[in-house]
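Following is a predicted model, sequence given first.
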Amino acid sequence: MWRQPRTVWSVAFASVVAFMGIGLVDPILKPIGDQLGATPSQVSLLFTSYMAVMGVAMLGTGWVSSRIGPKRTLMLGLAIIIVGAGLAGAQDSIGGIVGFRAVWGLGNALFVATALATIVQAAKGSVGQAIVLYEAALGLGIAAGPLMGGALGSVSWRWPFFGVSALMLVALVVTWMTLPDTEPAGPPTSLGAPLRALRHRGLLTVGVTALLYNVGFFTLLAFTPFPLDLSERQVGLVFFGWGLLLAIFSVVVAPVVQRRVGALAGMAGALVAFAAVLAVMGVWTEHKPVLVVGTIASGALLGINNTLITETVMKIAPVERSVASAAYSFVRFAGGAVAPWMAGVLGERSAHLPFWVGTVAVLLGVAVLLTGRTLVRAIDDQPDHGAEPVGSEVEAAAVTAGT
């Protein structure tokens, strides 16, 4: 699995940098609020604008990539991120930062939606192994983002934005130099295809499950820095530990869980455990050691779930993976868009409340997942959980698959 072509490693490197953007702002949320006079709910809009635009833009990524090809789509996404991140760091108002985070989200949608498909198409091995490679890049990026945000944020809250812009420029050059110029594969994708794909019960079930657990996920990510009330470096280290466990468990533990108990039991078990962690954090919100341990431990549970649910999405719907992924991403990012702002508003009333709402949302996600247990078990019952070689004709059509 680790002996891959240069194309795979170059896209993986760019993916690491792209996913830094998710956790990069964690260590600087409170400093931005303090210096610009913004409330937690206003600062949380940095996540909301980013995720909302990213989710809606996912519906159009297949339309773009099927017309200009994967390499040009990747480079366009990287270029937009460079502009969005750089200009976000140059703003003097919370509204300006929120606006350019939205631009950043548009670029991330174009890049993320194409990166997995490129890795799946070019990698050696099975679909599951390609997804593990992608999740490894995701985990490393999520882990490195807070660390970089904490280190640069200790100098100024602006520097993490400038740092991502510079790293994305490197990623753009690497992508341009290493990826072959390939023409679009298959017929052009229509804008309405992802929405039509949601008529499939299995895809809609997994998408709504992801929407609900993302409420808990982004409550943890966007709100926890406020009750933690630590320095930028300390918050960065906490979320680095979280991201590191997410990477390790998504790559090493998730495939073992799938082989031993299956995707359905693995996802349900990880989500129930995550809900329990959020509940503990909701009870002992005033105790910083509890918040630190809970945040880091949740990375392991989310790592298992992320890999299993991504692979399930790639297999559960009888449509092209590009279309299925765009539809799934559109639904799940709705949870990522609403949760940060909602957590900020609730947190202004009570610091305990966001964690309790996150707990309930994740448990509702488990309930929704279990309504589709027959469809998920059908995948588990296939040889090697439905694994198939990458690079096949069906994979070549999936030029815009997302996470």
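Happy to help now that I have it. Keep in mind it's a predicted model, so treat the numbers as computed, not measured.

Going by C-alpha atoms from here, please, whenever you check contacts or count neighbours.
Noted.

List the contacts of stretch 299-313.
For stretch 299-313, the external contacting residues (CA atoms under 8 Å, 6 or more residues apart in numbering) are 127-128, 131-132, 135, 139, 203, 206, 241-251, 253-255, 257-258, 263, 266-267, 270-271, 273-274, 324-325, 328, 376, 379, 403.

Just the ones in helices from these, please.
Here DSSP state H is the test, and these give 127-128, 131-132, 135, 139, 203, 206, 241-248, 254-255, 257-258, 263, 266-267, 270-271, 273-274, 324-325, 328, 376, 379 as lying in helices.

Of these, which count as buried by neighbour count?
Of the members of these, the ones counted as buried by neighbours, 16 or more other CA atoms under 10 Å, are 127-128, 131-132, 135, 139, 203, 206, 241-248, 254-255, 257-258, 263, 266-267, 270-271, 273-274, 324-325, 328, 376, 379.

Below is structure B, check it against A:
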Amino acid sequence: METQHNRVPDISIAEDPGILKQPKAVWAVFFACIIAFMGLGLVDPILPAIAKQLDADPSEVTLLFTSYNAVMAVAMLVTGFITSRIGMKRTLLSGIVIIALFSALGGFSNGIWELVFLRGGWGLGNALFVATALTAIVTLSNSGNAKAIILYEAAIGLGISVGPLIGGSLGAIVWRGPFFGVAGLMVIAFIGLIVLMPKTNTGRVTTKRTSLADPFRALKHRSLLVLGLTAALYNFGFFTLLAYSPFVLGLNEHGLGFVFLGWGGLLAVTSVYMAPKLQQWFGTVSSMCMMLFIFSLVLFAMGMWTSTQWVVIAAVIFAGALLGNINTLITTAVMNASPVERSTASAAYSFLRFLGGAIAPFMAGKLSEIYTPSLPFLVGGGVVFLSVVFIIFNNGHIQHVDKAEAH
């Protein structure tokens, strides 16, 4: 059983302080997060177009997500090491520069394997940005600190929801358009952080330097390990839906853009408004299990009615509501799970989380090529259902999360 007396203050997403009562630096990171996560959604509507233009199989195109998530997972382990030495602001800016560079290079690429490699570089930049952005928002937040995670997840949702619409519009002109679009948006994010982020020591996560071994040491806490493995299983389903569903929806770039606009919009709204209510009513762990179970049913439904277009479209959009809740609930639980620095906890958790996202896309493409188009969704649903079973059998290691939030 994990101790309830953490060295860092506990976070509850149901606290009273207003979500809008945040300092200028928090809003700077918030808007940069929106732009950064537009990059994820921008690419989604053009996956079928990339496959056609570069004469690639679905499994090869889904490697754009596999390389992205695999590099991101490994890079998460060094984000704390880097941030504790150069500060949050420089780490965020470095991540943005790397994203912009590899995205622009991706727009000039002429082969699928070249694009897969460049997408991995994009993942490196995103790792530096994403892990540091979560820590920055939580650290720089004022009395509304409990709402910082909601802001972070809302930024993700807004970025993912607007991204496909822009990506669909640019992709309808040329598939390279979204890659250049991301590079341009990153320039805007870079300028915003340069102007609004603190220049002094307030930009540092901690005065203590983090070692490369700290994330691995953090995983010795069973609560953090359980939540990280749960997130890995959940992300398997998340990226099965995100990376593979464009190939079975049968829509053009504009159509895919609108479907994922609805998906991301619900993700953003529920992460802000519904997740706190669920936590108040049922507690974090129970709410997480409930949302994960329903998400597994949605994936099973997509697998059973893959050839019925309206069912798959409705399921993708509805899944956004579930994912918004799950993202906020899991992230909140992780921040309260163990008595380690939040930056270290975030790095360790994200390492496991994105490993699941690395395996799923390529496996989904291969399963569809070898067997049937419906099998990736059925496998994804089974893996997400396994996450619920895993939580139930390990509940003793994470039940202190709800008790901490009650305090």
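Great, that's in hand. Bear in mind the structure is a predicted one, so any value in this text is a computation, not a measurement.

Report the contact partners of the aligned partner of residue 342 of the first structure in the second structure.
By TM-score structural alignment, residue 342 of the first structure lines up with residue 363 in the second structure. Taking CA under 8 Å, 6+ apart as the contact definition, residue 363 of the second structure lies against 59, 376.

cutoff 7 Å now
By CA atoms under 7 Å, 6 or more residues apart in numbering, no residues touch residue 363 of the second structure.

and the gap between it and residue 356 of the second structure?
11 Å (CA to CA, to the nearest Å).

and if you look at residue 150 of the second structure?
Using CA to CA, one obtains 23 Å as the distance from residue 150 of the second structure to residue 356 of the second structure.

Residue 251 of the second structure now?
For residue 251 of the second structure, the distance to residue 356 of the second structure - CA to CA - is 27 Å.

Same check on residue 277 of the second structure?
Using CA to CA, residue 277 of the second structure is found at 28 Å from residue 356 of the second structure.

Same question for residue 294 of the second structure.
Distance, residue 294 of the second structure to residue 356 of the second structure, using CA to CA: 19 Å.

Surely residue 2 of the first structure forms part of a strand?
No - applying DSSP: H, G, I helix; E, B strand; the rest coil, one finds residue 2 of the first structure to be coil, outside a strand.

What lines up with it in the second structure?
Checking TM-score structural alignment: residue 2 of the first structure goes with residue 20.

any idea which element the equivalent of residue 233 of the second structure over in the first structure lies in?
By TM-score structural alignment, residue 233 of the second structure lines up with residue 212 in the first structure. Using DSSP states H and E, the element containing residue 212 of the first structure is helix 201-223.

and that helix, which residues are buried?
Of the residues in helix 201-223 of the first structure, 202-223 count as buried by neighbour count, 16+ other CA under 10 Å.

Next: stretch 343-362 of the first structure.
343-347, 351-362.

for stretch 245-260 of the second structure, same thing?
Residues 245-249, 251-260 are the ones in stretch 245-260 of the second structure that count as buried (16+ other CA under 10 Å).

Other residues contacting it?
Residues outside stretch 245-260 of the second structure that contact it (CA under 7 Å, 6+ apart): 45-48, 161, 164-165, 167-169, 171-172, 309, 312-313, 317.

mind checking the end-to-end distance for it?
This stretch, stretch 245-260 of the second structure, spans 10 Å end to end (CA to CA).

Where in the first structure does it fall?
Counting by TM-score structural alignment, stretch 245-260 of the second structure corresponds to residues 224-239.

List the residues that contact the counterpart of residue 292 of the first structure in the second structure.
Correspondence of residue 292 of the first structure to the second structure, assessed by TM-score structural alignment: residue 313. Residues near residue 313 of the second structure by CA under 7 Å, 6+ apart: 249, 259.

tell me which element residue 313 of the second structure is part of?
For residue 313 of the second structure, the host element (DSSP H and E) is helix 309-337.

what about that helix, how far off from the first structure?
By mean CA distance after the TM-score superposition for the first structure, the fitted helix 309-337 of the second structure averages 0.4 Å away from its aligned residues in the first structure.
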